[in-house]
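# Okay, here's the prediction I keep looking at, along with the sequence it came from:
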Amino acid sequence: MPLQRLERLSEIAPHTWDALVPETQPFLRHAFLSSLEDSGSLGPHSGWQPEHLLHVEGDRLIAALPSYRKWHSYGEYVFDHAWAEACERAGIDYYPKLLTAVPFSPVSGPRLLAATIEDGFELLQSLPGYLEIEGLSSAHINFTDPFTDAALAGQPGWLQRIGCQYHWQNRGYRDFQDFLDALSSRKRKQMRKEREQVAGQGIDFEWLEGRQLDQAQWDFVYACYANTYAVRRQAPYLTREFFSLLAERMPESIRVVLAKQGSRPVAMAFSLVGGDSFYGRYWGCLAEFDRLHFETCFYQGMDYAIANGFQRFDAGAQGEHKLIRGFEPVITHSWHYLRHPGLKSAVKDFLERERVGVMGYAEEAKTALPYRQG
């Protein structure tokens, strides 16, 4: 089956693409991915060249892989830098490679977009030949859901990798105090003290949906977001225009909390919602305040999730400090197809050892959770 390739998502109608995307998944929607492209956040200059692969029969879209041709491994959160470095030492070309993922967002969800696994099989079976024709070293499908896992498990040559994130689960809490009551006394006191420290600095919070922010407020949101990169002397992945386009195209999915000292905004956290899940994405502040990060990024999100009936709070990748605040270890999955036989063999051995370590870590991490025992 010859694959069809889109180099811009604008080449396909939003309703055609979104027909394959679950309504609960905001990150795969045409509005989100096209905003990345149309804002200049993606493109050859960034090392992320859109290369969406489609299986089309007649005028009907059967299956799709939202994909990108990559010349580096930044912004992926499934780290293969060591594989690339090994290839460089051995004189093997690792880039360009093909990545199926949500750019800059380590959020698990659908990657093979199809109504049934059978609908997606032909597309997956065509990938190895496509890689060879295009001179791509490998294909990587990051942060997959069970549907995509099941489809890839039946395909030869793919290697599965696991990782660990931390998600908070809303167990029917009536309010934040109800959540605190589920914790050990020491942890409960620690969280209450952290929140009191923020309140004691005269900081209040305002929640806004996408349609409620004006351009001046979006300027502030972007300034905060960009500052998190500036302090590390890095360039931000996203452009200012991305936020305006997203607010125009899918405002109903956007949530922003502004931290204010008096009438002056000093920090923000930007999130998306979909189905029963609340996704914390970007944060930033323009001044230093004690414990403000924990309050803005975690406790405010928990409060909002409880008040609005969200069952899961995904606050992003990494961060062991989330454990003591009630975020539980969750295993994530990615899949990798490597054309070079020597590289594939070495990575296969590595992933088997890594898997044992990750599973052991996830079990050990549970001992740091703050919940009462018994």
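Received, thanks.
# switch to C-alpha atoms for all contacts and neighbour counts from now on
OK.
# first to last residue in stretch 71-82, what's the distance?
Distance between the two ends of stretch 71-82: 15 Å, counting by CA to CA, to the nearest Å.
# now that stretch: how far from the chain's centre is it?
Distance, stretch centre to chain centre, for stretch 71-82: 14 Å (CA atoms, centre = their mean, to the nearest Å).
# Could you give me the buried positions within it?
71-74, 76-78 (16 or more other CA atoms under 10 Å).
# same check, this time on stretch 362-374
Taking 16+ other CA under 10 Å as the criterion, stretch 362-374 shows 362, 365-366, 368-371 as buried.
# One more: stretch 19-33?
So stretch 19-33, judged by 16+ other CA under 10 Å, has buried residues 19-22, 25-33.
# of those, closest to residue 119?
Minimum distance to residue 119 across these is 11.1 Å, recorded for residue 20 (CA to CA).
# give me the element that closest one is part of.
Element membership for residue 20 (DSSP states H and E) is empty, with no helix or strand holding it.
# and the comparison structure, right after this:
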Amino acid sequence: MHFEFIHSIDQIPQSFWYSVKKTQDPFCNYAFLAALEQSGSLAVESGWQPFHLLAYQADTLVGMLPLYKKNHSYGEYVFDFAWADAYHRHGIHYYPKLVNAIPFTPVTGARLLVSDSHDPESLLVDMLAYVKQQLPLLAFSSIHCLFPSKRVSNSLTQQAMPQRLSVQFQWYNKGYTSFDDFIQRFTARRRKMVRKERAKIAAQNINVVKHFGASLSQTEMDFFYQCYCQTYLKRSGHPGYLNKAFFTQLLNTMGDNILLVIASKAETPIAGALYLYSEDQLCGRYWGAIEEADALHFECCYYQGIEFCIDNKLASFNPGTQGEHKILRGFEPTYCYSNHWLEDRPFQHAVERFIEQETPGIKAYKHNAEQLLPFKQPQG
């Protein structure tokens, strides 16, 4: 087996994509990765420069590892700013580094595209081992695998890439038949809270509609992009990393995986939330509003997603990272994983100690969050 680094997904022969194992992950696939690159959303200023690794068996391409050169740590949602600061204080460069991740997408899932002829887990381990060997020659400080599955993360831990935990809040479908069936699991107080929040939407003369499949068009996507930019500007002073061309290409190539929730007031659109979904999971990705309204974020980003999962029998719903307010609305604390290899041995040992010291606090946080869930205690 031999390997090759490339700087664009367009350098990969199309024949490879037909041989790729079909994955439930809507993000680790050609359409999503190509939309990021071909739209220009990964321009140098974004901080995500493609540096993918290809694996060949003889002369046949069998695997593609999405890798990105990073000159900062934004958009990763696994926070290593303290590590970068420690490097800086010792006069050592932490950037550039390499990450095996999906840009701006903190969702657990596949971290390798692989042909049907190979096992994804073992090939991922082999490819990351090759990257570790090449770090000194490529002048990267480190390699980081972000949001792999627990099983893959455990395998990488056995390859001297220590595992770091984080916590997200996810919704799980327990075979619910309706939204009301779902909140019947809540205590009376929390059930009343949810119903009150949903009632506020109608009381404000707001109508919320789910667009997917044949009901989804460029008109809804254009309006959503307006919301996305305005909300980013309000929060951070820039219009967002993803441009209009990205969302248009996503609609054209992944329309069957998109749910777009649009809220209107007196028939005028005022807010939107964009989700991607597979056969078993819904992922809430982006939200924006041009007019604020009480409880509107909860309705568009949480309750509409839960309804969609119940109606379409999806097993889980990842509404996005962070946000303890999700707990009271039935989103359960769930571990996420990352694995890290730093070429500088003393710093690698320091990071290992950091993770070891950090882990009990992460576990305690998850435990405490579980105590706040709104579900009724089981009888007996």
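Good, I have the coordinates. In this text, all values refer to a predicted model and were calculated from it rather than measured experimentally.
# Mind checking which of the buried residues of stretch 19-33 of the first structure land in helices?
Under the assignment DSSP state H, these contribute 30-33 to helices.
# What about the buried residues of stretch 362-374 of the first structure, which are in helices?
Those of those mapping onto helices are 362, 365, per DSSP H.
# Now for the buried residues of stretch 362-374 of the first structure: which two are most distant?
Longest span within those, CA to CA: 362 and 371, 16.1 Å.
# What segments of the stretch 51-200 of the first structure are strands?
With strands called from DSSP state E, counting those that start in this stretch, the stretch 51-200 of the first structure shows them at 52-57, 60-65, 67-70, 97-100, 113-114, 138-142, 159-169.
# closest one to residue 264 of the first structure among those strands?
Of all those, strand 159-169 comes closest under CA to CA, at 30.1 Å.
# give me the stretch of the second structure that the closest one matches.
Using TM-score structural alignment, the residues of the second structure aligned to strand 159-169 of the first structure are 162-172.
# Pull out the buried residues from the matching stretch.
So for stretch 162-172 of the second structure, counting by 16+ other CA under 10 Å, buried means 162-172.
# all helices of the stretch 1-150 of the second structure, in order?
Secondary structure of the stretch 1-150 of the second structure (DSSP state H, counting those that start in this stretch): helices at 14-19, 30-38, 81-89, 120-138, 150-157.
# Near the residue nearest to residue 25 of the first structure when sequence neighbours are not counted, how many other residues are there?
Leaving aside its chain neighbours, residue 25 of the first structure sits nearest to residue 274 (5.6 Å; criterion: CA to CA, 6 or more residues apart in numbering). Using other CA atoms under 10 Å as the criterion, residue 274 of the first structure is surrounded by 17 other residues.
# what's the counterpart of residue 357 of the second structure in the first structure?
Using TM-score structural alignment, residue 357 of the second structure lines up with residue 353 in the first structure.
# distance of its match from residue 162 of the first structure?
To residue 162 of the first structure, residue 353 of the first structure is 11 Å away according to CA to CA.
# next one: residue 178 of the first structure
For residue 178 of the first structure, the distance to residue 162 of the first structure - CA to CA - is 33 Å.
# can you check residue 6 of the first structure too?
29 Å.
# Equivalent analysis for residue 37 of the first structure, please.
Between residue 37 of the first structure and residue 162 of the first structure the distance is 29 Å, computed by CA to CA.
# what's the answer for residue 327 of the first structure, then?
Taking CA to CA, one finds residue 327 of the first structure at 18 Å from residue 162 of the first structure.
# ok, now residue 3 of the first structure?
Per CA to CA, residue 3 of the first structure is found 28 Å from residue 162 of the first structure.
# Residue 256 of the first structure too?
Taken as CA to CA, the span from residue 256 of the first structure to residue 162 of the first structure is 31 Å.
# Equivalent analysis for residue 80 of the first structure, please.
Plainly put, residue 80 of the first structure is 13 Å away from residue 162 of the first structure if you go by CA to CA.
# How about stretch 273-282 of the second structure, which residues are buried there?
Residues of stretch 273-282 of the second structure classed as buried: 273-278, 281-282 (neighbour count, 16+ other CA under 10 Å).
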